[in-house]
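> Got a sequence here, can you build the structure:
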Amino acid sequence: MLPNPTPSYSAFQKWLPRSLGKRMLLLMMGLLVLLVCATGFIGNQIVTGILNEYIGRVALNVSRSVSLSPIVSQGLIQLEPDGIQRYAESVREATGASFVVVGDYEGKRYSHPVPERIGKYMVGGDNERALVQGQSYVSIAVGTLGPSLRGKVPIFSSGGEILGVVSVGYLIETVQDVIQPYQQRLLFWILGLFAVGALGTWFIAREVKRSIFGLEPYEIAGLYRERTALLESIREGIIAINEKGDVTVMNHQAAQILGFSPEEALGRPIEQLLPETRMLEVLKTGKGEYDQEMLIEEEEVVVNRVPILEQDHVTGVVSSFRRAQEIDRLVQELTSIREYSQALRAQTHEYSNKLHTLAGLIQIG
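All right, here's what the predicted structure looks like:
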């Protein structure tokens, strides 16, 4: 015997559809959306990080190349920005950078894409590491042209003195333009993954529904309760095993005859409970046995063994049995009833004959 399931519904479950297929589809689609969104977010962060790092290295390499140019160092020493401006603009056009700015040790510009800003101080507040500590690095700051990703490299004299700084940058808008095709490609793959996942989710939900014969959970629970009530209402002992030979069902009548409680029997091999049983033979052959006599605990019982078939494959065996003395008692009762019925029939016939005789005498008289 199996425990009687008691359905419980949380506040969340009340909002779900009763249909198992729709419920599975809804839950799995929700999970799929979360996974796809998380994958898209993480993937976008990775792609953006990789491209930002790559563009930062490009900006740093261009800055390092400009800082090593004699035109730049001599222009700073001689305080002549014209040559630096022409050289910086040629580098900017050749590399596609948004700006190539050269500043002296005070941060005063010697080159800029907007010539009117030459001679003014660089903005962004990210020159200190280059001008004070002599470091090369990549930073993100807001300049006069807007937010940008920039590579900073100090300019050294032949004696190792810091003369100024080179800042080569790419505007964030430009960086986004570079990143966008990769993001679109990533989005395409994510949408494809979502479509495949949605199709797989629908297929799984359909197969699960088909495997339970199209029944809904509440219908299965109702059938379970009906089956439990049916098993406990009949006078015969019922025991069932699966294809492994383990006990899966036992009602109270069977428990009384076998001397085991259902809790002790469920899940145990049938040969441990009934060493002389032929249920395993029926499991192998798939042929039922009916009205067979058997001794259980020195008590004679009448047994029926029926295989459980699923598409011509034996998946288990159900056995019903009842004490032979109960059957004998029923046979005796039926025999007594039959004899009583025959006696009544004979009396009725005799009484009918007397009535016919009496009717004949009345007609004569």
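
> contacts, neighbours, all on C-alpha from now
Fine.

> First residue to last residue on stretch 159-177, what's the distance there?
One end of stretch 159-177 to the other measures 42 Å (CA to CA, to the nearest Å).

> Tell me the buried residues in that stretch?
162-172, 175-176 (16 or more other CA atoms under 10 Å).

> One more: stretch 231-240?
231, 232, 235, 236, 237, 238, 239, 240.

> and residue 332, how many residues sit next to it?
12 (other CA atoms under 10 Å).

> Hmm, residue 76 and residue 83 touching each other?
No - applying CA atoms under 8 Å, one finds residue 83 not in contact with residue 76, separated by 10.0 Å.

> rewinding a little: for the buried residues of stretch 231-240, which two are the farthest from each other?
Greatest spacing in these, by CA to CA: 235 and 240 (16.0 Å).

> which residues in the stretch 51-200 of the chain form helices?
70-78, 81-95, 128-131, 172-211 (DSSP state H, counting those that start in this stretch).

> Could you dump these into CSV and include distance to residue 362?
CSV is the format used below for those (distance: least, CA to CA, whole Å):
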stretch, distance to residue 362
helix 70-78, 154
helix 81-95, 140
helix 128-131, 144
helix 172-211, 78
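
> can you tell which of those helices is closest to residue 342?
Of all the helices of the stretch 51-200 of the chain, helix 172-211 sits nearest to residue 342, with 54.6 Å by CA to CA.

> what does stretch 32-44 rub up against?
Here stretch 32-44 makes contact (CA atoms under 8 Å, 6 or more residues apart in numbering) with 183, 186, 187, 190, 193, 194, 197, 198.

> now the closest residue to the fifth one other than its chain neighbours: how far from residue 26?
Beyond its immediate neighbours in the sequence, the residue positioned closest to residue 193 (CA to CA, 6 or more residues apart in numbering) is residue 36, lying 7.8 Å away. In this view, residue 36 and residue 26 are 15 Å apart by CA to CA.

> what about the residue nearest to residue 193, neighbour count?
Neighbours of residue 36 using other CA under 10 Å come to 17.

> next one: the helix or strand where residue 358 lies to chain centre, how far?
Per DSSP states H and E, residue 358 falls inside helix 324-364. Put simply, helix 324-364 sits 73 Å off its chain's centre (CA atoms, centre = their mean, to the nearest Å).

> One more sequence to fold, the one below, so I can look at both together:
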Amino acid sequence: MRRKWTLQRRLAIFVTLIVLLSLAVTFYMISLETTDTIQEQEEEIALNTARLVAGTNMVHQVLEEDVKVNEELQQYTQYVIEATNTDFVVVLDRNGIRRSHPNPDLVGLPFEGGDEKKTLETQEEYVSTARGTLGESLRAFSPIYNETGEFIGAVAVGITLNQIDDIIGTMLRPLYMGMVLSIIVGGIGAVLLARRVKSLMYNLEPEEIATVLEERSAMLESTKEGIVAIDNNGRVRLTNAEAKEVFRKMGVNENLIGQDVEQVLPGTKLKEVLKSNKPILDRKIRMEGFELLINEVPIRIKHQTVGAIATFKDKTDVAMLAEQLTGVKLYANALRAQTHEFMNTIHVLQGLIHLKQYDQAADYLARFTEVTGHETEQIMGNVKDTVLAGFLIGKQSYIREQGVDFNLDIQGSIPKSEDKDVVYELVTIVGNLLTNAVESVQSKDTKLVELSLRFKENELRIEVSDTGEGMNQEQQEKVFKKGYSTKGADRGFGLALIEQSVTNLKGHLLMTSDIGVGTIFTIYIPFEKQGDNEQQ
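Okay, the predicted model is just below:
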């Protein structure tokens, strides 16, 4: 099988041929122009010489004498030939007989060529090309008039074509050298250009590049994560099949290429990534009822940021399964905590009965039943979302297990959210706030944690306070930074998660803290309730 030429060889040959063709055309045009110019110059020289000789008095006198050979005229015309670098100067009488010639033997003989007749007959100047005794030459004719204005003869001045060709060759010689040099330089440049192009293409042949492109495209389209890439202007430049499918589910069916990325992905931070040149990883966003786990990273080529790319995965199905599992887990935790608390109560009752303190046992049992029943009834009656209710019941029992007093204040009814994913963010927010509060009061004599929930005018207010150590100003400025904690290593993620969840819900967070007094977190969240909550 015949081996194909490499891209480098093809490119070098192609560029060299282009250079050769360009130089050939240029040389041809310059040669024509140079030949025409030299031709005109020589014609002008010959015609001016003929005019000069025709106006000489000595020539007039010789023509009016009936002398075939005049040495003075021969010497004069020879001088003119040498001075003007022409090949011949011939003086003719009105009958076309030579009265001078470079070859004295031809003096007195008729002029050869036949082109002299026009001047002899019409007494006009003109230039022609004809063959004479000295070969083919360019000839200029000028009529001669005596002092009375009578036509008495003509002057023929000639330059052989061989001499004109020599002049043209001399003029074009630098052009030949320049052309050869240009071919050499062009060939070297073509080779260097071919090598440079080959290097820029990572030493791959076009067929190899096409194969790599097809492979990359196939991998891009087959991946199960959506991919969206943007340029430096924030315009979408690439989307894969999975991304298009996710957008289609969201009701976006139009071509996304060239659109502003914030119109395609309203929750994206790709433009922020472009400015900071830092990736943002494992972030959750919600769009049109879909939950996406998104990673956004800059695209850098040769130490320059040329764009950014987002990879995301639809977590909606996983979230639905998590909703079911989370509900079961929360109820299980609540039952576990209540079981522990109930067993403690049984142990107390067992002790009192063993001591035959029946009245105290009855009072204790009545008080326990009243407190736990009232708290559970309050939660189940006022918190309409069963996941959140189960979580609060379990968290309440857990906090009491830790030996911490817990006050729960639910002002009015807390409806179920129109967005089913909101409850998971609420669990993250309330859970982390309560956990931090419990930990902060462990070293205090007064161990009190309070949680207040209030829903009013489509806004949910969450307030968690504790009687812990509190924080100074420097600690308050750093407390939401991921990984920062005053409690040791591998901590400092709870408040960062809280801030992210509040941001996801488009809410805002306030914090007040005093050393030795405690800390209060207040969070306001836009909260659209379900339309049928009034009937529930």
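
> what's the TM-score here?
Scored against TM-score structural alignment, normalised by the length of structure 1, the superposed chains reach a TM-score of 0.79; 317 aligned residues with a CA RMSD of 2.5 Å.

> hang on, the earlier thing: residue 300 of structure 1: which of the helices of the stretch 51-200 of structure 1 is closest?
Nearest to residue 300 of structure 1, of all the helices of the stretch 51-200 of structure 1, is helix 172-211, at 40.2 Å by CA to CA.

> Kindly name the residues of structure 2 that line up with that closest one.
On structure 2, the counterpart of helix 172-211 of structure 1 by TM-score structural alignment is residues 161-200.

> what's the mean distance for the matching stretch versus structure 1?
When structure 1 is superposed, stretch 161-200 of structure 2 averages 2.2 Å from its matched positions, counting by mean CA distance after the TM-score superposition for structure 1.

> Flag every buried residue along that stretch.
161, 164, 167-169, 172, 179, 183, 186-187, 189-191, 193-195, 197-198.

> how about the strands of the stretch 151-300 of structure 2, start to end?
For the stretch 151-300 of structure 2, applying DSSP state E, counting those that start in this stretch gives strands covering 151-160, 226-231, 236-239, 280-287, 290-301.

> Summarise which helices and strands the first one is packed against.
The helices and strands touching strand 151-160 of structure 2, judged by 3 or more CA pairs under 8 Å, 6 or more residues apart in numbering; DSSP states H and E, are helix 7-54, helix 57-64, strand 88-93, helix 117-122, strand 135-145.

> Pick the most buried one from these.
When you average the neighbours per residue for each of these (mean count of other CA atoms under 10 Å), strand 88-93 leads with a mean of 26.

> In structure 1, which residues correspond to it?
Taking TM-score structural alignment, strand 88-93 of structure 2 hits residues 99-104 over in structure 1.

> Compile the helices and strands packed on strand 151-160 of structure 2 into JSON lines and extend it with columns for distance to residue 448 of structure 2.
Output for those, formatted as JSON lines (distance: least, CA to CA, whole Å):
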{"stretch": "helix 7-54", "distance to residue 448 of structure 2": "78"}
{"stretch": "helix 57-64", "distance to residue 448 of structure 2": "139"}
{"stretch": "strand 88-93", "distance to residue 448 of structure 2": "130"}
{"stretch": "helix 117-122", "distance to residue 448 of structure 2": "133"}
{"stretch": "strand 135-145", "distance to residue 448 of structure 2": "123"}
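
> And the ones you listed: which comes nearest residue 325 of structure 2?
With CA to CA as the measure, helix 7-54 is the member of those nearest residue 325 of structure 2 (60.2 Å).

> so that closest one corresponds to what in structure 1?
The aligned range for helix 7-54 of structure 2 is 20-67, by TM-score structural alignment.

> how far apart are the matching stretch and its match in structure 2?
Once the two models are superposed, stretch 20-67 of structure 1 sits on average 1.4 Å from its counterpart in structure 2 (mean CA distance after the TM-score superposition for structure 1).

> what sits against residue 157 of structure 1?
With CA under 8 Å, 6+ apart, residue 157 of structure 1 has these contacts: 73, 163.

> What are the contacting residues of stretch 122-129 of structure 1?
Contacts with stretch 122-129 of structure 1, where a contact means CA under 8 Å, 6+ apart, come from 103, 107-109, 135-136, 139, 141-144, 152, 165.

> What about the residues you listed, which are in strands?
103, 139, 141, 142, 143, 152, 165 (DSSP state E).

> if we can go back for a sec, including distance to residue 499 of structure 2, could the strands of the stretch 151-300 of structure 2 go into a markdown table?
Listed next are those as a markdown table, based on distance: least, CA to CA, whole Å:
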| stretch | distance to residue 499 of structure 2 |
| --- | --- |
| strand 151-160 | 101 |
| strand 226-231 | 26 |
| strand 236-239 | 29 |
| strand 280-287 | 12 |
| strand 290-301 | 17 |
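
> Neighbours of the counterpart of residue 158 of structure 1 in structure 2, how many?
The alignment partner of residue 158 of structure 1 in structure 2, by TM-score structural alignment, is residue 147. Residue 147 of structure 2 has 9 neighbours, counted by other CA under 10 Å.
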